[in-house]
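Enquirer: After the sequence you'll find the predicted model.
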Amino acid sequence: MKKLFTFVAFAVVLMSGQAFAQLKVGYTNADVILSQLPEAKTIEAELKAYNAQLSKELETKQAEFEKKYKEYAEGVQKGTFTPVIREAKEKELQSLQQNLQEFQQKAQADSQKKQQDLLAPVFDKIQKAIDDIAKAENFDFIFSTDVAGGAPILLFAKEEHNITNKVITKLGGTPIPTDKK
């Protein structure tokens, strides 16, 4: 909300001065640009393979826990465990469950880091293309239509100021129809 207020205040200040008439403003959407680039499919496939590997390992750990728990439950039901063995089995199950939860948390963090690592160079390319277009076409500001904190950053802009397709074209992607941005 603070970003939105800052943006609105900035826009009001710009509009209130005569300098606004001399400014050239544009906007774009980095997520739309990314979706149109060839490397997006490669990144998606790599993330899918990485996450599948993590899921397989998680399933293996889950199956091991379930097997041990079943053995424990059967032993308790039949009364075959001495108190010492029962306590050892319970500690083992608690340890396995804790390891499983830790693995899930680490896998989720690793997946997010992998995604960030794969996307960072692409977003750097997108930013460079935006900078190049802004300089070449003498834009003073380029805003984003991406959503930040659940609310759009750019609340209104004329389509003529949208440079999304220019960035996509510059990066070798396939421009999208104007009404889908």
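Expert: Received it, and whenever you're ready, just let me know what you need. Numbering: from 1, shown residues only.
Enquirer: can we go C-alpha only for contacts and neighbour counts from here?
Expert: Will do.
Enquirer: which residues touch F65?
Expert: With contacts taken as C-alpha atoms under 8 Å, 6 or more residues apart in numbering, F65 has the following neighbours: L93, L96, Q97.
Enquirer: Please compare the first structure with the one that follows:
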Amino acid sequence: MRKQYLFIFLALIVAHTSQAQGKTTRIGYIDMEYILENVSDYKEAKSQLELKAQKWKQEIEAKKIEINTLKESLKAEKALLTKELIDERETEIKFLEDEMLGYQEKQFGANGNLMRQKQALAKPIQDQVFTAVQDIAEAKNYDFVFDKSSDLTMLFSNKRFDISDQVLRVLNRTDKREQLTKKQLKDQEVKENLENAIDENPAMADRQKALDDKKAAREKLIADRKLEQEAKKKEYEDRRNAIAAEREAKKSGTVSETAKTSSTTAKPAATGTTTGTTGTDSTAKPAAATGTETTTDPPVLTKAEERQKLYEERKKELEERRKKILEEREAAKKAKEAETQKPNTTNN
């Protein structure tokens, strides 16, 4: 602890000396744990290591269960066993306990397999992080870069001095460099420079956020208008299809009713013709004998057929009236001629 405070004290002295000489001291820090958790290779290897650790824990638990079973068995049978058998079983139990503790220390101890594999897993990435930190420090003129997750005690750290995201971008750029073309690399560098500038300048970050919000709002407005237009278009299409379907239904319904009516009217006509040729007397006798009347429902007529029927009835009525008028005129004419002929015969 004294070494840590001494290191901080020396850093403050150096910073004060630099300020006294008119030079601005730039300080940054990284969070190694945050960087490691965001590296895909490290996460995959860590998950595999956790599976191994889980398997080791299960083996230790199985040994504990076995030891507890032996202890319970010895406790239950102790009154029936001799001293030599009791000592033998206790020795066996102690041997198993020592073996279990040794296995636990071997896997999970300070220098156990888990700790060594964690260090071996993190070391290559830590080396890459140190290289990236040096490159960033030289490019951005940082005087000090600390590790927040190390033993160094940091009582307060401002987020704008955190360069962990910059380190992650450098690591990701190194991994993807072989897969990108020159144009893509150039675009990636421009994007990273903009992100680095935003990280270093909070005011620029606020402006960029405002621009992003405006862009998102504009895109949302365009999307809403597009959805509204599509909804109106769909409504128009549905309405047009409904009208067309209604017309088609009316048309098909009229045709089917006409065909049905013609077929129903044709049957009684054929029946009447047949009965007319064979004779009415033969059909009238069974009806008179049974005393029942056979009634048939009148056929259902359409509007066109009703209009045709009314037209025929009116035409027939007019013909009868015309005939009647002609007959009356003919009768009046004959009566007049008879009256004129009667005086002539009288004079003669």
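Expert: Sure thing, it's come through. The model shown is predicted, which means the values in this text are computed figures rather than measured ones.
Enquirer: Contacts only, for F156 of structure 1.
Expert: Contacts of F156 of structure 1 (C-alpha under 8 Å, 6+ apart): none.
Enquirer: Quick check: the gap between it and N162 of structure 1.
Expert: Here the criterion is C-alpha to C-alpha, to the nearest Å. By it, F156 of structure 1 lies 11 Å from N162 of structure 1.
Enquirer: next one: Q108 of structure 1
Expert: 36 Å.
Enquirer: before we move on, what about K70 of structure 1?
Expert: 60 Å.
Enquirer: now swap in K106 of structure 1 and tell me
Expert: From K106 of structure 1 across to N162 of structure 1, the span is 40 Å (C-alpha to C-alpha).
Enquirer: More neighbours: which of these two?
Expert: Set K106 of structure 1 next to N162 and count neighbours by other C-alpha atoms under 10 Å: N162 wins out with 21 against 13.
Enquirer: how about N29 of structure 1, what's its partner in structure 2?
Expert: With TM-score structural alignment as the criterion, N29 of structure 1 lines up with D31 in structure 2.
Enquirer: just checking, that match touches L152?
Expert: No: applying C-alpha atoms under 8 Å as the test, D31 of structure 2 and L152 come out as separate, 11.7 Å apart.
Enquirer: For those two, list the residues in contact with both.
Expert: Residues touching both D31 of structure 2 and L152 (C-alpha under 8 Å, 6+ apart): there are none.
Enquirer: Where is the longest helix in structure 1?
Expert: helix 83-136 (DSSP state H).
Enquirer: which bit of structure 2 covers the next helix or strand after it?
Expert: Once helix 83-136 of structure 1 ends, the next helix or strand along the chain (criterion: DSSP states H and E) is strand 141-144. Aligned by TM-score structural alignment, strand 141-144 of structure 1 corresponds to residues 144-147 of structure 2.
Enquirer: superposed on structure 1, where does that stretch end up, distance-wise?
Expert: Stretch 144-147 of structure 2, aligned to structure 1 and superposed, deviates on average by 2.2 Å (mean C-alpha distance after the TM-score superposition for structure 1).
Enquirer: Now A122 of structure 2: closest residue in space, sequence neighbours ignored.
Expert: Nearest non-adjacent residue to A122 of structure 2, counting by C-alpha to C-alpha, 6 or more residues apart in numbering: Y42, 7.2 Å away.
Enquirer: actually L100 of structure 1, sorry about that
Expert: Going by C-alpha to C-alpha, 6+ apart, L100 of structure 1 has K61 as its nearest residue, at 6.5 Å.
Enquirer: Aligned to the one you found, what sits in structure 2?
Expert: So, by TM-score structural alignment, K61 of structure 1 is matched to K63.
Enquirer: Which strand or helix spans that match?
Expert: helix 40-77.
Enquirer: list the buried ones in that helix?
Expert: Y42, K46, L49, A53, W56, I60, K63, K64, I67, L70, L74 (16 or more other C-alpha atoms under 10 Å).
Enquirer: you'd agree the fourth one is up against N113?
Expert: If I follow you right, that is A53 of structure 2. No: A53 of structure 2 lies out of contact with N113 (C-alpha under 8 Å); the separation is 9.2 Å.
Enquirer: Overlap of the contact sets of those two?
Expert: Common contacts of A53 of structure 2 and N113 (C-alpha under 8 Å, 6+ apart): Q107.
Enquirer: still on that earlier bit, test my guess that the residue nearest to L100 of structure 1 contacts Q98.
Expert: No: using C-alpha under 8 Å, K61 of structure 1 and Q98 do not qualify as a contacting pair, with a distance of 11.1 Å.
Enquirer: Can you identify the element that follows the longest helix seen in structure 2 toward the C-terminus?
Expert: For structure 2, the longest helix by residue count, based on DSSP H, is helix 202-278. Counting by DSSP H and E, the next helix or strand C-terminal to helix 202-278 of structure 2 is helix 281-290.
Enquirer: Relative to the whole chain's centre, how far out is that next one?
Expert: Centroid displacement of helix 281-290 of structure 2 relative to its chain, using C-alpha atoms, centre = their mean, to the nearest Å, is 79 Å.
Enquirer: Tell me the spacing between the match of K61 of structure 1 and F95 of structure 2.
Expert: K63 of structure 2 is 12 Å from F95 of structure 2, by C-alpha to C-alpha.
Enquirer: Likewise for A249 of structure 2?
Expert: For A249 of structure 2, the distance to F95 of structure 2 - C-alpha to C-alpha - is 93 Å.
Enquirer: likewise R160 of structure 2?
Expert: R160 of structure 2 is 57 Å from F95 of structure 2, by C-alpha to C-alpha.
Enquirer: go on, A11 of structure 2?
Expert: When A11 of structure 2 is compared with F95 of structure 2 (using C-alpha to C-alpha), they lie 54 Å apart.
Enquirer: Could you do S73 of structure 2 as well?
Expert: Counting by C-alpha to C-alpha, the gap from S73 of structure 2 to F95 of structure 2 is 16 Å.
Enquirer: ok, now R314 of structure 2?
Expert: R314 of structure 2 is 125 Å from F95 of structure 2, by C-alpha to C-alpha.
Enquirer: returning to that earlier point: the match of N29 of structure 1: what's it in contact with?
Expert: D147, K148, S149, D162, S164 are the contacts of D31 of structure 2 under C-alpha under 8 Å, 6+ apart.
Enquirer: Might you report the residue contacts of the closest residue to it other than its chain neighbours?
Expert: Setting aside the residues directly before and after it, D31 of structure 2 is nearest to K148 in space (C-alpha to C-alpha, 6+ apart), at 5.0 Å. Counting by C-alpha under 8 Å, 6+ apart, K148 of structure 2 makes contact with Y29, I30, D31, M32, M154.
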